[in-house]
Each structure stands twice: as structure tokens, then as C-alpha cells.
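> Mind looking at a prediction? Sequence and model below.
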Amino acid sequence: MPDATDADGLTVGQVSARLDVTVRALHHWDEIGLARPSLRTAAGYRLYTAGDLERLHRIVVYRELGLGLDGIRAVLDDSTADVPGALRAQRTQVAERIDRLRQLSVGLDRMIDAHERGLLLTIEQQAAVFGPQWNPDWPAQARQRYGDTTQWRQYAERSASRGPEEWQAVTDAVAGLDRALGEAMDAGVTPGSPEANRLVERHREVFASYFPLTRQMQVCLGRMYEADPAFAAHYDGIRAGLATWFRRIIDASARSHSIDPDTATWQ
């Protein structure tokens, strides 16, 4: 390496500032032989010449285009390298990344909407999926009431990936459970029996479409199903007294898992 006076060339720090490249990157490129400073001062400090700076400019350009260091070395040093081909390949990769980022952006928008609105269906879609008794104001009311809870966040995460078909499957599962509850009550299934306990487990599985449901939380829901006028009307509309019977089989199942229904809390 030729010697130079301190007035010749540019130091690593100066090149770093001029090209907006970190000193660490310049040292690395020097170590791997991609861009070495051509001069050295009498004191042993390395300096970059105008030719070195031009090479660094080209490295920065190709790096910003996404080429790896090996690819950049080939473009700069291999006279047989197919530069247009390498750039076309890089363009294809960039286009694929752009497509992935667009998809990510759409997913983020849906996740934001799900956290803010809960249900990502139009009013017409809601009526088609949930039936004429559905009130499109319910999601907003639920957001206002539960929006700061962990369960709302879990519900939103599930809702963000669902369209009408997925929600129809959830609705069908709920309707199937409601029918099974009514039929079991008609058949005289008693709380604590294996048949009743299977229905309680089925309820937890179906409810997991909204958010994970612990047994203690399920007890709390059972109380609400019986005490809340809207829920009680729903279940008693299927079979008279079903809301109370449903609460009783939930409580019995909880006791079999060492949970006292009288003291269960939402946890």
C-alpha cells in the first residue's frame, strides 16, 4: 500500500460521513477485500483515494438495490458477470417483497379494524350470517363494554381473519350446540352426568371461536345466561327453563373439577 501525507485522501470517518455509511461497514468491507483504502499515512492511518470513493459509491448503490456483498463483488470485479441478469433477479425479489408488504398492510388494516369494530362484516353480511334477529349495533356495544379486556383483544385477533363463510361456520356450531342442549333437556339429562359434562365441554370448544374460555369463566357465563334478560330469553326460547338448566350443568361440571360455582370469578 503506497504511503501518503496526512493531506492526501479521506479518512474512514470522512468517508463514513460523506457516503452515510457506518465506520463498521467500511472496516468490514476492508477486511473482506471488497473496498480497501489505497493509501496509508506515515502514521499508519488508511486513506481512501478518489478511485476508492468511486468504488464505494457503486457498492452503496448496489447495496441499496438489495444485492448481497458477494453479488456486489461479482458485479464490480467479474468481467463475465451478467449484470442485467443479476439486476433482473433482484427486481423480481423486490417485487415479491413488495407484494408481501402489501399483504401485510392489508392484514394490519384488518387487525386495526377488528380491534376497533370487532366484526368485519357489512350490515348485509351480518344479517345473512346471523339472521334477522341480529342487531348490527351489538358489536359496537360490546366494544364499548369490553374493549379494554384481554378477551376482546383475543376476539379481535380471531375476527381479523374471518369472512362471511368463517362466521357462518361459527354460527352453525353455536346453533348446533343450542339444539343439542334443548334435546338433552328434553331427554332428561341430569347435571353432572357424562352426557351433560360432554355438552359443557362442547360449549367451551364452540366458545373458543371467540376467545379461550376457562372453566371459571364458563361458570360466570352460566350465571349470565340465566340472569341476563336477553340471554335468558334466547335459551328459554329454545326450551322453557333451558337457561337455568344450562347454568346447572355448567355448575355441576365445575364442581367435578374442584371449582366452587358460588365463588368462581372471571379468570
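That came through fine. Numbering: from 1, shown residues only.
> When you work out contacts or count neighbours from here on, use the C-alpha atoms and nothing else.
Noted.
> Strands of the stretch 51-200 of the chain, start to end?
With DSSP state E, counting those that start in this stretch, there are no strands along the stretch 51-200 of the chain.
> Please enumerate the helices of it.
Along the stretch 51-200 of the chain, counting by DSSP state H, counting those that start in this stretch, helices occupy 69-77, 83-117, 123-130, 138-146, 150-159, 164-186, 194-207.
> Burial check on Glu205, number of neighbours?
Neighbours of Glu205 under the rule other C-alpha atoms under 10 Å: 15.
> mind checking how far it is from Val129?
20 Å (C-alpha to C-alpha, to the nearest Å).
> Turn the helices of the stretch 51-200 of the chain into CSV, including distance to His234.
Below are the helices of the stretch 51-200 of the chain laid out as CSV (distance: least, C-alpha to C-alpha, whole Å):
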stretch, distance to His234
helix 69-77, 66
helix 83-117, 24
helix 123-130, 14
helix 138-146, 15
helix 150-159, 22
helix 164-186, 10
helix 194-207, 16
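> give me every residue that touches the residue nearest to Val12 when sequence neighbours are not counted.
Nearest residue to Val12 in three dimensions, chain neighbours excluded: Val23, at 6.4 Å (C-alpha to C-alpha, 6 or more residues apart in numbering). Taking C-alpha atoms under 8 Å, 6 or more residues apart in numbering, we find Val23 in contact with Val12, Gly13, Ser16.
> Use this one as the comparison:
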Amino acid sequence: MPDVADTDGLTVGQVSTRVGVTVRALHHWDEIGLARPSLRTPAGYRLYTAADLERLHRIVVYRELGLGLDRIRAVLDDSAEDVPAALRAQRSQIAERIDRLQQLSAGLDRMIDAHERGLLLTAEQQAAILGPQWNPDWPSEARRRYGDTTQWRQYAERSASRSPEEWQAIADLVAGLDGDLAKAMDAGVTPGSPEADQLVELHREIFSSYFPITRQMQVCLGRRFEADPEFAAHYDSIRPGLATWFRQLIDAHAVAHGIDPDTATWQ
């Protein structure tokens, strides 16, 4: 605490500079009786004494520790107040806030990492969850292509809070859908049929785990499943021609909902 000797007769402005609080705060503390200046000039202006300044320094310390003004008044003025107990209680609250802030900091680190990497899984976890055909470079490639889109931001935000177990659950749903598509194709399910529409809706529901997918966006995905060599190879490895057949299912379902597949856009 600074030396307060020989400081009787300080003005509000001088005290504001010495203590490091605003003049407005000093006026407020004066009004509520927390810290009133003890002296007055002949013209009626209030002046602070050394004792007043010492009290103000103590108020500032307690306020920085997080005590409210009423509690500070009790600590300073109430002889029955258990000051160590009050400070211990405040220390406990500060410890809780520190813990919360550390959690928020860790969450921010994960969010930043997710926006930059996309998938917060090690290469070993990716192989175990997504299969040996998965290329761990794909998330980085996707970041380069789509990092400035709304969908990438949505994907990153979900990825930041998703555990390996949750990714495994999504991978299992995708694998199950692939199996259902193969069975439906073998059974001769045709585009526009109730069975086909159910599969298309299931696909949109599962893939919306990454980011929300509209029916128009699903049409665009269907085109890519058929045209992109990597996607087409995946679906056609399940059943020859599955990529084209599935795209037809998606298009027929879109038409039933008033969407022209030929003009559908990513929106």
C-alpha cells in the first residue's frame, strides 16, 4: 500500500489519480457512506485525509478481490464481521471462476483447432473410426476448399465438441446407410417409391450430423456422388452403379418436394 503520510487535504481529483478510481466512483462511495472525505474547505469543498486515503486503498483491494460494496462496508466497519471467513468465501468463488475460465480457454483452443483442422482426431483414431480407406489428408483438403463457407464453420463448431465415441456413432450410421442402400438396390427399389424416399430422408438426417443439409444441397451432393471419382468409387465399390442409382433417388425425392434437380443450387 502506498505511503499515505502527509496527505491530508487532497481533492477528489488528486485522490482519483492516487487511488486509481474514477471521480464518479469516489462521488458514489461518498453518497452511499462507504468512503466520505473528512475535511472541508472554507468554500465547502470536500478534502480527503490520510486516513480517508488508507480506507480507499482498502476498498480498492477488496473490490479487486470481487467483494461487493455492501460486503466491503461490513468488512471495514462491522466489528462482528469475520474477515478471514469472508475472504475465504471470496477465494472459493475466485477459484471457481478460474476453473470456469480455464474450461472456456480449453474450449476456445478446441474451437480454433477445429476451424483450422476440421477433424479433431489423431490419424490413428481416424483410421480406427473411419476405416483404412480414409485419407487423413482429406480434412485439410476440405479446409482449403471450403474453409470460408458457412458449412465449414458449422462443421468445425460441431467437431470442437464431439468426442471420438460420438464420431464412431456417426460412422456406424453412415456404414449402416451404405448397407441399406445396397439392399434396396438389390431389391429393385425404384426412384420416387416410399422406400426410396425413406432412404433419401435417412441420408439427409445422418449427413446433417456434419452440418445442416437442405434438400437442394442434397441434390448437389447427389451429383457429386456420381461425378466425383472418389465418391463414385466408394458407392460403386458397394454395388456397381450405386452412385448413379442413389443420385436418381435423391433427384426423384427433390422433384416430389417441388425442386428441379437441374437447377438446384447449394442453398
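Looks like it arrived, so ask away. Note that the structure is predicted; figures quoted are calculated from it, not measured.
> re earlier: how about the helices of the stretch 51-200 of the first structure, which one is nearest Leu47 of the first structure?
helix 69-77 (20.7 Å; C-alpha to C-alpha).
> Give me the neighbour count for Arg143 of the second structure.
18.
> Ok, Leu199 of the first structure next?
21.
> With Asp148 of the first structure instead?
Other residues close to Asp148 of the first structure by other C-alpha under 10 Å number 11.
> Same check on Glu183 of the first structure?
Neighbours of Glu183 of the first structure using other C-alpha under 10 Å come to 14.
> And the one 4 residues further on, by the same measure?
The burial metric for Ala187 of the first structure, expressed as a neighbour count using other C-alpha under 10 Å, is 9.
> Could you do Ala142 of the first structure as well?
13.
> ok, it - contacts?
No contacts exist for Ala142 of the first structure under C-alpha under 8 Å, 6+ apart.
> so how far is Gln14 of the first structure from it?
60 Å.
> now Val200 of the first structure
Taken as C-alpha to C-alpha, the span from Val200 of the first structure to Gln14 of the first structure is 72 Å.
> who has more neighbours, these two?
Higher neighbour count among Val200 of the first structure and Gln14: Val200, with 26 against 14, using other C-alpha under 10 Å.
> Could you pull up the residues touching the more buried one?
Ile249, Ile250, Ser253.
> any idea how far it is from Glu165 of the first structure?
Applying C-alpha to C-alpha to Val200 of the first structure and Glu165 of the first structure gives a distance of 26 Å.
> what does Leu104 of the first structure give?
22 Å.
> cool, Trp245 of the first structure as well?
32 Å.
> Compare these two and say which one has the larger neighbour count.
Trp245 (22 against 11).
> The helix or strand containing Ala254 of the second structure packs against which elements?
Assigned by DSSP states H and E, Ala254 of the second structure belongs to helix 242-256. Judged by 3 or more C-alpha pairs under 8 Å, 6 or more residues apart in numbering; DSSP states H and E, the packing partners of helix 242-256 of the second structure are helix 164-186, helix 194-207, helix 215-227, helix 229-238.
> Verify the stated contact: Gly192 of the first structure with Ala252.
Yes - between Gly192 of the first structure and Ala252 there is a contact at 5.0 Å, judged by C-alpha atoms under 8 Å.
> distance from stretch 197-204 of the first structure to the second structure after superposition?
Compared with the second structure after the fit, stretch 197-204 of the first structure shows a mean deviation of 1.3 Å (mean C-alpha distance after the TM-score superposition for the first structure).
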